[in-house]
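S.K.: Here is my input; please provide its structure:
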Amino acid sequence: MLTAAVLLTLLAGVYAAGALGALSLSRIDAPGSESDQAQAVLAEQFHTGPPNLVLLVSARQGTVDDIRTEGERLTAELAAEPGVAEVGSYWSRGGSPALRSEDGTAGLVLARVPGEVNAARALVGELAERFTRETASIRVAAGGQDVVFREIGAQARTDFLRAELVVIPLVLVLLLLVYRRFALAAVTLGVGVFSILGTLALLRLVAAFTPVSTFAANIALVMGLALGVDYCLFVIARFREELEGGADVGGAVSTAVRTAGRTVLFSGITVATSLLALTLFPLSFLRSFGYAGAFVVLTAVTGALVVLPAALAVLGPRALPRRPGRRRGEHGGWYRLALAVMRRPVLTGGLALVAVLVVASPVLGLRFGMPDARILPPDAPGRVTADEIRAGFGQEESDALYLVAPDGEADVAEYAAELSRVEGIAQVDSAAGSFAGGERVGPGADRFTADGGTYLAAIPTQAALAGDPAALVEAVRAVPAPFEVLVGGNPAAMTDWRAAMTERLPLVLTLVLVLTFAVLFLMTGSLLLPLKATVLNLLSLGVMFGVLVWVFQEGNLADLLGFTATGTLESSIPLLMFCVVYGLSMDYEVFVVSRIREEYLSTGDSQAAVALGLQRSGPLVTVAAVVLALSFAVYTTGGVVYLKMIGLGMAVAVLVDAVVIRGVLLPAFVRLAGSANWWAPEPLRRVHERFGFSDVADRTVSKANDAGTPAAVTGGT
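M.R.: Prediction:
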C-alpha cells in the first residue's frame, strides 16, 4: 500500500506540474443573463464589444491635441496587429470628451482582442508589454480588464509558489514539536502533500473540460495540507492511545480506524457537503472552489484512512513518543477549562458570547461593490494605469454600458437624450450623435448600426462606478426604449453576476445547513446537538465577516497588510469563505462531539463526558487550527487583496472557533442543556438506530442509558 501511495503521489506530482498553467481567471459573466445575451449580439451582429486593452497616452508637453500625429500613428499601429479586432481612440473618434482626461494632457486608445480567455489574455499581455513606451513627446502605459485579470492570475500563481515554500517547512516543524517523532511528522506531511498534488492533478483534468479559477490552486494548497494534517492527527492520537493501553499493533490500527477513522469520514462528508454546494452556482469562478473542495476531501480522507494505517502498521511501537511521560487524561488544561466553564455556564458562556458578538458587529455595515484594479499591489503595471485613469478622467469609457437593439433603429436620438439624463451617465454615444445632459454634443457614427439594428454606449462617471454600479445599471434599464434592448457591458455583467449568486443563494444555504444537520444527527442521534453546532458555526462566520468589514472594507490595518480599501467588498469572495469556514467549523465540531459522545456512552454522565471528550480532542483541534491558521496567514503577505482576505479572515475564524467556540461556548451550552443534549423524538430515534453511523455497542449503551442502567455495566464503548 505504501509503495502504491508513493508511486501515485509521484504520478500526480508530474501531472499536477502543469496545473497552474491550465487554470485561469474567467471573465465575469452569468451565462444566459441579459448582459450575456447583449455581449453575444454585439459580437455576432455588430462585431464589437467592451474593450479589454487600454492604452493611456500622456503628452509630455501641451495637450492631447498637440500630439495628434503620435496618437493617430499609435492607433493605426495597434489596429494593424494580428488578433486585434477593433481599435478606437480620442484621435480617431472626433475628440470624444470621454477619451480625454479632465486636464487635457492624456487620451485613451481602446482595443478589443476577442477569443478564448487564456489566448486573448496572452495576446493582450504581449501587446501591453510592446506598446508600453516613452518617446520625446508621449508616454504610453497599458491597462484594461484583461491586463488586470492577467496580472491577478500571475500574482496568484506567484503567491501559491511562495506559500508552498513557506507553509510546508513550517508545518513540518510544528508536527515535530507535536509528535516528537520524525517518521510520524513525515508521514503526516506526506498525506498532506498527497492531498495537494492529487487535488491539483484532478483540477488540471477538470480544466480540460471547463474553466477552473487560478485561485482554486491556492485553496488546494491550504486545505489539502490542513485537512491531511488534521485527519492524521486524530487517527495517530487514537492509535497511540490504544498502544499505550496495551493493544497490539494490528488491534491499535483497527480501533483507530474504526473510531477516529469514522470521525474523519464524518468530517470529510460535512466539509465536502459545504464546499460542493458552490457547484450549484452558474458561475465558473465559484464552481472551481466546489471542485477543489471535493477533491481535497477525497484525497485527504483517502490518505488518512488508507495510506496512514499502512504506515502505522509498519511503524508500530516506533510511533509512540520517545519519552512517554505521564498521561494527562482527565487532568489536562482542557479538562480543567471545561469544568471551570460548566461551574458557571451562564457567566462564562455569556462573556464569550458578548466578545464574539463585539468582534462580529462590523458586519452590520457590510457593503458590496464591483472589483477593480485595486485588487492588485500599488506597483502592478495594470493597477498603476488604472489609478491614473481613475484620477485623471471623470468618466470611464472602458466600462460603458451597451444598449443593444438587434431589430431597432427608429427614435434613437430621443432615446439617447433620455439616457444621458440618468444620474451617473456622463455621455451617450449613438448613431444619432453623442448626448450629455439631454443635449446633443457631438456627431453620430456608422459603427453603431448593422443589419437593421443599432446599439448605444452609455458612459458612466467614475463617481457612479465607485458608488453603486448596480443601481446605475437598474436606472439605465428602467429608461423606456422605443425598441427592445439588451443592456450589457462590464457594470451590467457584474450586476447580473451578483444577481445569479443571489438567486441561488437561498438554495445553497438551505442545502448546506440541512445536509450538515442531517449528517450530525446520523452521527449523534440528537436533535439539539446539530442545532447547537449550526448556531456556533454561524457565530464563527460572524467573527470572520466582522474582521473582513473592519479591515478590508473600512481600511483598518491597510498600511500594515499593504492594500487599498475601496469601501466595499466583492460579493463572491465572502460567499466562498462562508462555505469553506462553515465546513471547517463543522469539521472541528465533529471531532469534539464524537469524542464527547463516546465518553457519554461509557459513563452516562454529560458533564464528565464533556470534560473528558474536550481534554482528548481539544489539543488536537487546537494543533489542527494552528496548522490551518498558519497556512492561511501566509497569504496575507501576498499581492492580491482577495488572497489577503481569505488568509486573514479564515485564520481568525478557525482560531476563534477552535479556542472560544469549542473551548467555552460548547461546554457552556452542553451544561445548560443537560440531558436534552441527547434527546430525539421516538420516530427519529428509530431512524438513527436504523440508519445512523453507530456501532452496535453504542446502540446498546444508548438503550441502557434510556432505561436508567449505568453505562459501565453494559460494557459500553
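
S.K.: CA only for contacts and neighbour counts going forward, please
M.R.: OK.

S.K.: which residue packs closest to the residue most central in space within the chain, ignoring adjacent ones?
M.R.: The chain has residue 576 as the residue nearest its centroid, 3.7 Å off, counting by Cα atoms, centre = their mean. With sequence-adjacent residues excluded and distances taken as Cα to Cα, 6 or more residues apart in numbering, residue 576 is closest to residue 286, at 7.0 Å.

S.K.: Secondary structure element holding the one you found?
M.R.: If you go by DSSP states H and E, residue 286 is part of helix 284-302.

S.K.: which residues sit against the very next helix or strand once past that helix?
M.R.: For helix 284-302, the succeeding helix or strand toward the C-terminus, using DSSP H and E, is helix 308-315. Outside helix 308-315, the residues that touch it by Cα atoms under 8 Å, 6 or more residues apart in numbering are 1, 2, 187, 188, 191, 232, 236, 249, 250, 253, 257, 319.

S.K.: Just the closest of those to residue 643, please.
M.R.: Residue 643 lies nearest to residue 191 out of those, by Cα to Cα, at 24.5 Å.

S.K.: Tell me where the stretch 401-550 of the chain has helices.
M.R.: 412-419, 462-466, 469-477, 490-524, 528-548 (DSSP state H, counting those that start in this stretch).

S.K.: so how far is the helix or strand where residue 270 lies off the chain centroid?
M.R.: Assigned by DSSP H and E, residue 270 falls within helix 249-276. Remark: helix 249-276 is offset 25 Å from the chain centroid, using Cα atoms, centre = their mean, to the nearest Å.

S.K.: go on, stretch 459-479?
M.R.: How far stretch 459-479 lies from its chain's middle: 27 Å, per Cα atoms, centre = their mean.

S.K.: burial count for the closest residue to residue 31 other than its chain neighbours?
M.R.: In this structure, residue 31 finds its nearest non-sequential neighbour in residue 282, 7.1 Å apart by Cα to Cα, 6+ apart. Using other Cα atoms under 10 Å, residue 282 has 17 neighbouring residues.

S.K.: Equivalent analysis for the one 5 residues further on, please.
M.R.: Here the neighbour count serves as a burial measure; for residue 287 (other Cα under 10 Å) it reads 24.

S.K.: Let's compare: structure for the following, please.
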Amino acid sequence: VSWLLLLGVVGGVVGAGLATGFVKGTDNSFTIPGTEAQEGIELLDRTFPQASGTSAQLVIVAPDGDRVDDEPVSGIIADAIDDLDGIDGVIAVTDPFDEMVDGLVSEDGQAAIIRLQFDGQSTDVSDATKDELTGVAADTRAAMPEGSQVAMGGDLFSTSVPAITITEAVGVLIALFVLIVTFRSIAVAWFPLASALIGVGLSIVLIFLASAFTSISSTTPMLALMLGLAVGIDYALFIVARHQDQVRSGVDPEESAARATGTAGSAVVFAGVTVLIALIGLGFAGIPFLTTMGIAAAVAVAVAVIVSLTLTPALLGFAKGKVMGRPRRERRSRKGTARAAGTTADDATASTPTPTARRKGFAERWVTMVTRHPVVTTLAVVVGLGLVAIPSASLHLALPNAGVQPKESEARQAFDLTATHFGPGSNGPLIMAGTIVTSTDPLGLMDDLKAEIEQFPGVKEVALATPNETADTGLIQIVPETAPDDPATADLVRELRAAHDRLLDEYGVDLKVTGFTAVGIDISDRLGAALLPFGIFVVGLSLVLLMIVFRSIWVPVKAAVGYLLSVTAAFGVVAAVFEWGWFADLL
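M.R.: Next up is the predicted model:
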C-alpha cells in the first residue's frame, strides 16, 4: 500500500507538471468593484485613456548652487525627454518646463521631474520597457555634472514582484535541522519535510492551472508556498511524533502508524479546518484579488492536510521500526547520583535497590508551575498581552509604495528625492475626473474647478486641470501636502468626496477622486471595514468547530479569547515597530 500510494503521489505531481502547459501565468492587475476610485479609472479608460494608465517619473537634481533651467542641465533634460519619448509604451512625456504644467520644477529650481504616462496598468508594461527607462536614467546620470542626482521611479516602480530567493532555501534547511534535533534521527526528520514539499508542489501546480480560468497575482503562489510549507511540516510532525513515541513504547510499527494517524490525524484535520475558515474569510473584504489569494492559500492548506494523512503514514511504512532515533541518556538527580556513588557492594546485596530519581526537564517543570498557580498565570498572561496590544490602537492600514523599498533601490531614491525637493505629496498625486460634456466653456470650467480645489485644506497645488481632446471629460491632478500613506491624505480624499454634491450643484460636474493613491486608500478602508465581520466569522465558526471536537463550551471560549488576545498583541507589536519606530533600526 505504501508503494502504491507513493507512486500515485509521484504520478500526480508529474501529471500536474505536464498540465502546466495550459497555464497563463500571473497577472498583477486588480480591480476594486464598487469603489469611487475604480469608477474613476473606468471613466478615464473610456474617455481619457492617455491619463488612465500607470505613470513613472525621472527625478533630476542639479548640484548644490545650480539650477535645472540653466545649461548644461537644461540641455541634458531635453535630451532625456527625447530619449524617453521614443520608448515603446510611453504615450506621453511631460516637459517640466511646459508652461501648462505646474509643480514639476522645485521652488528653488534645483530639481525637476520628467513625468511619463503609459498605455495600460503597471502589469502591462514589459520588462524590456522598464530596462530602457532605467537605461535612459543611467545615461542621464552619466551626462550630469558632478554632484547631481538622477533616479527613475513613480507608480510603475512603486511595488516589487515577490520571488523565491535563497532565503526560502535557508528556511527549509533550518527546519530540517530543528526536525533532526527533535527526532534525534536524520531519516525520520525527512518525513515531515518531504510531505510538506510534495504538498506545496501540488498546491503551486494547482494554483497555476487555475490561472487559465481566473487572474492570479504573483503574490498568491508565494503566500501558498509559505503557508503550505509551514502547516505541511507542522501537520506531518503531529503524526510522526506520535508514531515515534508509540514505537519507543513497544507498539508494533504498522499498528503504531495506523494508531498515530487515527489519533493525531484528527487534530490535523480540525487544525486545518480552522485555518481554512480564516483564509476563506478574506472574502469579506470584497476585494477580488484578496479573495483569490485566500482561496488559493486555503487550497494549499487543504492539500497539506490530505498529504499529511496519506503520504506521511506511507513514508512511516517504509521506515518500519527505524523511527526510534538515537536513545536519550537517562538523567538522574544529584541526590540519587550521590546515594548511588556511596553505596558499597555489601550494601547493594543487603538492601533492596531503590529506583533512581528522574530529574524533570524544563518543559515539565514549567507546566507544573503553571498548573499549580492557574489564577496568577492567567492574570499575568492576560495583562501582559493587554499591555503589548496597546499600540494596536494607532495601527493604520496602507498599501506599500516605493518608500518601503530598500534604500539602495533606484525607486526608493526617486521617492526620497521627490519628497525632499517637492514635498511628500508629490509621490502620491490625486486625480479628479468627471464628465463636462454639457459645458460650453470647458477651459474656463476647468480653471474654475482648479481655483475651487486649491482652497481645500491639505491641497498643496493643482498641477494640472484640463479637458480631454473631445472636451467631454475633465481631469484635475492634485498634489497633497502629505505623503500617500499619511492619514491626512486619506482625510483629504474623504473631504473631496464629501464635497461631491456641492461641486455638482455649482459646476454641473460629477467628479470622482481616483488615482493610485486613492485606490490604496479605498483598499485600506475596505480592509478596515471588513475586520469586524471577518473576526465574527472566523471566531464564530471556530467556536462551533471546537464545541463539536471537545463537546464543551468553556474550552472553545478560552481558545477564542486566547486567539483574540494573541492577534491583538501581534497587531500591537506591528504598530510599535512600524508606527512608533521601536526597534525599527534592527530590521
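
S.K.: picking that back up, please give the element, helix or strand, for the residue nearest to the centre of structure 1.
M.R.: With DSSP H and E as the test, residue 576 of structure 1 turns up in helix 572-603.

S.K.: which other helices and strands contact that helix?
M.R.: When contacts are defined as 3 or more Cα pairs under 8 Å, 6 or more residues apart in numbering; DSSP states H and E, helix 572-603 of structure 1 packs onto helix 249-276, helix 284-302, helix 490-524, helix 528-548, helix 606-633, helix 641-656, helix 696-706.

S.K.: Tell me which residues touch residue 406 of structure 1, please.
M.R.: Contacts for residue 406 of structure 1 (Cα under 8 Å, 6+ apart) come out as 41, 45, 452, 453, 454, 455, 485.

S.K.: Compare those residues and tell me which is most surrounded.
M.R.: The most crowded member of those, judged by other Cα under 10 Å, is residue 455 (28 neighbours).

S.K.: Distance check, that residue against residue 404 of structure 1.
M.R.: Here residue 455 of structure 1 is placed at a distance of 4 Å from residue 404 of structure 1 (Cα to Cα, to the nearest Å).

S.K.: Next: residue 578 of structure 1.
M.R.: 37 Å.

S.K.: can you check residue 698 of structure 1 too?
M.R.: From residue 698 of structure 1 across to residue 404 of structure 1, the span is 66 Å (Cα to Cα).

S.K.: ditto for residue 652 of structure 1
M.R.: 46 Å.

S.K.: For those two, indicate the residue with more neighbours.
M.R.: residue 404 (26 against 18).

S.K.: wait, isn't the more buried one in contact with residue 489?
M.R.: No - under the criterion of Cα atoms under 8 Å, residue 404 of structure 1 makes no contact with residue 489, lying 10.2 Å away.

S.K.: Can you tell me which of the contacts of helix 308-315 of structure 1 comes closest to residue 702 of structure 1?
M.R.: Closest to residue 702 of structure 1 out of these is residue 257 (22.0 Å), distances taken as Cα to Cα.

S.K.: Show me what residue 495 of structure 2 aligns to in structure 1.
M.R.: Aligned by TM-score structural alignment, residue 495 of structure 2 pairs with residue 475 of structure 1.

S.K.: How about residue 109 of structure 2?
M.R.: Using TM-score structural alignment as the criterion, residue 109 of structure 2 maps onto residue 104 of structure 1.

S.K.: residues in contact with its match?
M.R.: Counted by Cα under 8 Å, 6+ apart, residue 104 of structure 1 has contacts 63, 64.

S.K.: 10 Å instead?
M.R.: Applying Cα atoms under 10 Å, 6 or more residues apart in numbering, we find residue 104 of structure 1 in contact with 58, 59, 62, 63, 64, 65, 97, 392, 393.

S.K.: if we can go back for a sec, have a look at how far, on average, the helix holding residue 270 of structure 1 is from structure 2.
M.R.: On superposition with structure 2, the mean distance recorded for helix 249-276 of structure 1 (mean Cα distance after the TM-score superposition for structure 1) is 1.3 Å.

S.K.: tell me which element the aligned partner of residue 231 of structure 2 in structure 1 falls in.
M.R.: Residue pairing (TM-score structural alignment): residue 231 of structure 2 is matched to residue 227 of structure 1. Residue 227 of structure 1 is located in helix 215-244, with elements delineated by DSSP H and E.

S.K.: how much does that helix stray from structure 2?
M.R.: Helix 215-244 of structure 1 sits 2.4 Å off on average (mean Cα distance after the TM-score superposition for structure 1).

S.K.: tell me which residues of that helix are tucked away?
M.R.: Using 16 or more other Cα atoms under 10 Å as the test for burial, helix 215-244 of structure 1 gives 215-243.

S.K.: for stretch 174-185 of structure 2, same thing?
M.R.: Of the residues in stretch 174-185 of structure 2, 175, 176, 179, 180, 183, 184, 185 count as buried by neighbour count, 16+ other Cα under 10 Å.

S.K.: which one among the residues you listed gets closest to residue 213 of structure 2?
M.R.: residue 175 (35.0 Å).

S.K.: Enumerate every residue touching that closest one.
M.R.: Per Cα under 10 Å, 6+ apart, neighbours of residue 175 of structure 2: 169, 181, 189, 192, 193, 230, 233.
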